[in-house]
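In: Show me the folded form of this:
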Amino acid sequence: MDNRNLLLAFVLSVVLILGWEAGLRYFYPEAAITTQTPAKGKPADGATSAAAPAAAPGAGNLGGDAAVRPVDLKTALGGGNRVVIDTPRVTGSINLVGARIDDIELKDYRETVKKDSGPVHLFTPEGTPHQNFAEFGFVAGGQRQPSNALWQADGAKLTPSTPVTLSRTDANGLTYRVKFAIDADYMITATQSVTNAGAAPTVVQPFALIKRTSVVENAAPSVVHSGPIYSSDAVAAYDVSYACGWSLFSSCHDLTTDGTYSVKGNTDWVGFTDQYWFSALVPGSKNAGVEFRSLSGKLYRADVLYQPVTVGAGQTATQTTRLFAGAKESVLLDRYEDGGIAQFGAAISWGWFWFFEKPILWLLRHLNSLVGNFGFAIILLTVIIRGLMFPVAQKGFASMAAMKAVQPKMKEIQERFKDDKQRQQQEIMKLYKDEKVNPLSGCLPMLIQIPVFFALYKVLVLAIEMRHKPFILWIHDLSAPDPAHILNLFGLLDFTVPAGFLAIGPLAVLLGITMWLTFRLNPSAMDPVQQQMFAIMPWILMFVMAPFAAGLLLYWVTSNLLTVAQQSYLYSKHPQLKAANAAAEKQKAAKG
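Out: As a prediction, the model looks like this:
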């Protein structure tokens, strides 16, 4: 029975990991994150109290962008005309040409696991290989102001205590200003204003955009949404992609094919996400026109275009937009959400099991604070989970012992009613009831582990707290596959082996061995086919699980070792199981 339980648990775990969310999104596209309730706290700056239209207008007035000649990063940042950005967590600069924030480095995160690698460069200027930037400007008289216009700054450095205002005046006497302020984390507030010093009124529309390439250095796993993302009160947040390709998601809007996608309803925020990084515009007015646009050369844009405002002679119009450009730290995103940005925490695609995954992450954080190592935190998490499930395991073993005790009566019933299957099943069920035996209770411990296993997998993939976190010896990143493989002689050869079917590292080998031990301790199956299946299953698991995150394999290996210890203890409490197992092994050896 328990062998079948282990097989069932494995199959269900793989189905959950690889296909659960894909299936849910296909059959229930509305199940993706949506904003159904007003955000807690105050509304975003500049938000109006009037009801917004059911479908906000698109941002088509911004049009497409002309092609730009490629340029390397060092050259792009070395041309001058820049205002330095310096905060406790961010460094970079604002480009005075075009009022663009196109240089953002994250001080707390390295590009690679190597200690001498540079910080993550999230925003880079237009024309660079991984261009990604935000621009703030105006549409005046129906024409978008030139993106190559030179602005003047009233300060040399943007810090949390020193905002900077950019300004320029056009030939019609309109003075445009963009005041940038930044907090101690990753949020920039841009206050755009236009003052009309001319004699005639002018219609003006402030806008903000994020423009980036779809090419990223490290592609996100298939279970993680990477690309356009937004939150509104009308539709799902994850239903737009750079290119849907072979995806079966019925709600997927392919930007490459469709060209544009207009966000309907009141938009909370809009931008782009990668596995760990996130850039988003938070409109200061809910009825802004919000649109995603596909450009040439694998370039994409998220546009926020505000409603036209007539600025009379001597008058000033103001609009505020916030820009988030940083890491997807769940605690920080939730804090911004509590401050009034609806569903901001949904930028991390936790999926349907967020209510289980977040407590797992919370517990891992606290365990890590105690032991100072996320690898040992995962081991402690495993011990805690198995400890909580120990009473359930005891009941499962007691049920198995009871099942062994009634097996002679079951065989008698099977022989007596071998020609009447229906009566046979009725008598067996009556036997279970009379003897107070539940044949399914042995499955419960394994079934309980499935959501834990899936939640830990999502946490390892999504939580930036796990990124580049080492364990011991050769494990330098618990969120990545085991770097030591058979193909590089377990790390002795200095080259990286792509994760795949042959990427068998020490953790995968330990997984196979410990799973084999758990199978050996379980009562043997009498069916020869089942015996052969259980004999090879640990080694199949070894290959299947090898490309998964090292932290996940560490959890499973620890769980297997605890299972061996637990089974040894419970066998001592139920000697009839141990005797039955020994007898089955003896009978199997005799047949062999």
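In: from here on, contacts and neighbour counts on C-alpha atoms
Out: OK.
In: and stretch 585-592, how far out from the chain's middle?
Out: Per CA atoms, centre = their mean, to the nearest Å, the displacement of stretch 585-592 from the mean C-alpha position of its chain is 49 Å.
In: Check which residues of it are buried.
Out: Across stretch 585-592, burial judged by 16 or more other CA atoms under 10 Å covers residue 585.
In: before we move on, what about stretch 257-276?
Out: 260-276.
In: Next: stretch 349-369.
Out: In stretch 349-369, counting by 16+ other CA under 10 Å, buried: 349-351, 354, 357-358, 360-361, 363-365, 367-368.
In: same thing with stretch 531-538?
Out: So, applying 16+ other CA under 10 Å, buried residues of stretch 531-538: 534, 537-538.
In: I would like the residues contacting that stretch, please.
Out: 3, 511-513, 515-516, 519, 524-525 (CA atoms under 8 Å, 6 or more residues apart in numbering).
In: Please give the structure of this sequence too, so both can be compared:
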Amino acid sequence: MRISMINCRYYGRLLLLFLLFFLYFYRFFSKKSIYISKKNSVFHEYIKNFSKISPDQEKSQLINVKTDVLSLDINLLGGNIECAELLNYKKSLNSSEFFTLLNNKKFFYKTNSGILVKKNSNHIGKNSKIFYFVSSVINKLKENQNKIKVCLTSREKNGISHKKVFILTRGSYAVEIKHYIFNRTNKTIDVVVFGELQQNPALIKSYNILQGLFNLQMFRGISYSTDANKYVKVSFNKLKDIVDVVVKTTQGWIAMQQQYFLTAWVPKFSSSYTIYLHKIFDYFISIGFLSDNKRIAPHSSYVTSSTIWIGPNLQKHISLLSKNTSCMMDYGWLWFISKPLFQLLSFFYNIFKNWGISIILITCFIKTMTYSLTKSQYLATIKIKTLQHKVEAIKEKFFNDTEKIHKEILLLYKNENINPLSGFMPTLIQMPIFLALYYVLISAIELRHAPFLWWIQDLSSYDPYFILPLLTGFSILGMQISNEVNQESLPDNKFLIFFSVLSSLFFLWFPAGLVLYYLVNNVVTIIQQHFIKKFFVNNIDKKYNT
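Out: Now for the predicted structure:
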């Protein structure tokens, strides 16, 4: 009875570690998801003829479009973006290479878009890519320009021509794509506008096995939004279980997400359209949209547009793309805590311009807000200790009646206004905050490669010299030693040493920012314990010792 009440805070911390371990390995044993397909003749005709991965038989030609933040390689055969470099982000911390999001050579991750001319009401034309012409193969945003437009034009074939215009804006990762379809025939034609994202996720692997094992994995996969569901996500880990999905909607978007970055496509049709998810092979996945049939009268044209985001998951900008796009900042099931934590972190960063200092300040803020709980926890533990002689007397009096002992001890605590479980409350509050901040630190692009001080040059990655995890282990031990309750029994002290060592090992591959949070949290806790001991514990000792 005594051990369970006095040490509930330590078992709470052990529970926190257990919970993290459970979350780490949950993904390996989680249930499989099956996605049901709906019949759609237009979609299946499209899949049959167009959604294929095969080498181009014709000679391709790449052109480059560059702004201050994006560098795109567009293939004139099909007019699709085949490579995208993010000029404000490096491949790794000390790399000279830019981060590549889309690529059709090193790995398969590309976009497709265009028009499909229907031969009749039930059939789409054969799979033949359009070759476009352009005035310049190198297009760069000039210093006095805010926007750059690149126009790709096809030759007229059977009286039908297509123009695809890419519009890029300074400082923006959103690319507007406009389709102009000209019908110069004497007949009405039917066309379908499409856009899709294709990837082979099996080709992108993590090379740091230990870091991957000791870190919760962020969502990596496909997501989309429709009228019926504002956010649906399908993990690449369940690729083998995916079957075709076809959804009709009037508004929505499609996306491929990974840690820090994403590609999202927002169609802008005046009527309904189809969003589909299709597994081409066992390890190739495609998600896209198809417009409804568009009838173009003789000697007239049709114009439509869409916006594709190719870049970092910047919360403020992503949320402005379309309805429900804010959901793409996936903080998991603790999003309602993670979002305000990030806003508070951003507030401190705007003042001090250092994310490490922001983490220290948010930790102090949280500890200040939960000080009353820390105080009640510490005082309750001290009161339980001072009443120990009365507890022993109860045990001696009712030594042969265990149930009576428990009732009398609980009655004693009730009369003294002591809640034995109060020592567990701060841990219960800390657990969701800890996990929510974890998701913020490993998902917020703002913290990627963000330096703190000296050897810590990336708060989103682990401490390269493991100094912070080691200090965290000492802080846990020091925090328990500062609590005089734990200085009585050798077994408890052995447990505390074991817990400190286990914590140090556990934090080795955690993001340095999260370890910094936990270290500062422990240091502030030690300071608060000494303050409480100095101003409140003496009064308790006088009360119960008289």
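In: Next, the TM-score between them, please.
Out: Superposed pair, TM-score by TM-score structural alignment, normalised by the length of structure 2: 0.84. Supporting alignment: 511 aligned residues with a CA RMSD of 3.3 Å.
In: hmm, back to that, what would the buried residues of stretch 349-369 of structure 1 look like in a markdown table with secondary structure and distance to residue 546 of structure 1?
Out: What follows is these, written out as a markdown table (DSSP: H, G, I helix; E, B strand; the rest coil; distance: CA to CA, whole Å):
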| residue | secondary structure | distance to residue 546 of structure 1 |
| --- | --- | --- |
| 349 | coil | 24 |
| 350 | coil | 23 |
| 351 | helix | 24 |
| 354 | helix | 26 |
| 357 | helix | 23 |
| 358 | helix | 25 |
| 360 | helix | 23 |
| 361 | helix | 23 |
| 363 | helix | 25 |
| 364 | helix | 23 |
| 365 | helix | 25 |
| 367 | helix | 26 |
| 368 | helix | 25 |
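In: With respect to residue 578 of structure 1, which of those is nearest?
Out: residue 360 (35.1 Å; CA to CA).
In: which one in structure 2 is aligned with the closest one?
Out: With TM-score structural alignment as the criterion, residue 360 of structure 1 lines up with residue 341 in structure 2.
In: ok, its match to residue 462 of structure 2 distance?
Out: Using CA to CA, to the nearest Å, residue 341 of structure 2 is found at 21 Å from residue 462 of structure 2.
In: and what of residue 70 of structure 2?
Out: With CA to CA as the criterion, residue 70 of structure 2 and residue 462 of structure 2 are 29 Å apart.
In: Any buried residues in the helix or strand encompassing residue 275 of structure 2, and which?
Out: Residue 275 of structure 2 is part of strand 273-281 when elements are defined by DSSP states H and E. Neighbour-count burial for strand 273-281 of structure 2 flags 273-280 (criterion: 16+ other CA under 10 Å).
In: As TSV, those residues with distance to residue 369 of structure 2 would be great.
Out: TSV is the format used below for those (distance: CA to CA, whole Å):
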residue	distance to residue 369 of structure 2
273	49
274	49
275	46
276	47
277	46
278	49
279	49
280	52
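In: on that earlier part again, residues contacting the strand holding residue 275 of structure 2, please?
Out: In contact with strand 273-281 of structure 2 (CA under 8 Å, 6+ apart) are residues 43, 51-53, 239, 242-250, 254, 285-292.
In: how close does it sit to structure 1?
Out: Compared with structure 1 after the fit, strand 273-281 of structure 2 shows a mean deviation of 2.3 Å (mean CA distance after the TM-score superposition for structure 1).
In: Figure out how far that strand is from the centre of its chain.
Out: Remark: strand 273-281 of structure 2 is offset 23 Å from the chain centroid, using CA atoms, centre = their mean.
In: From the centre of structure 2, give me the residue that's furthest out.
Out: residue 397 (58.0 Å; CA atoms, centre = their mean).
In: which residue in structure 1 lines up with that residue?
Out: Counting by TM-score structural alignment, residue 397 of structure 2 lines up with residue 416 in structure 1.
In: between the contacts of stretch 531-538 of structure 1, which has the most around it?
Out: Tallying neighbours with other CA atoms under 10 Å puts residue 511 at the head of the contacts of stretch 531-538 of structure 1, with 28 neighbours.
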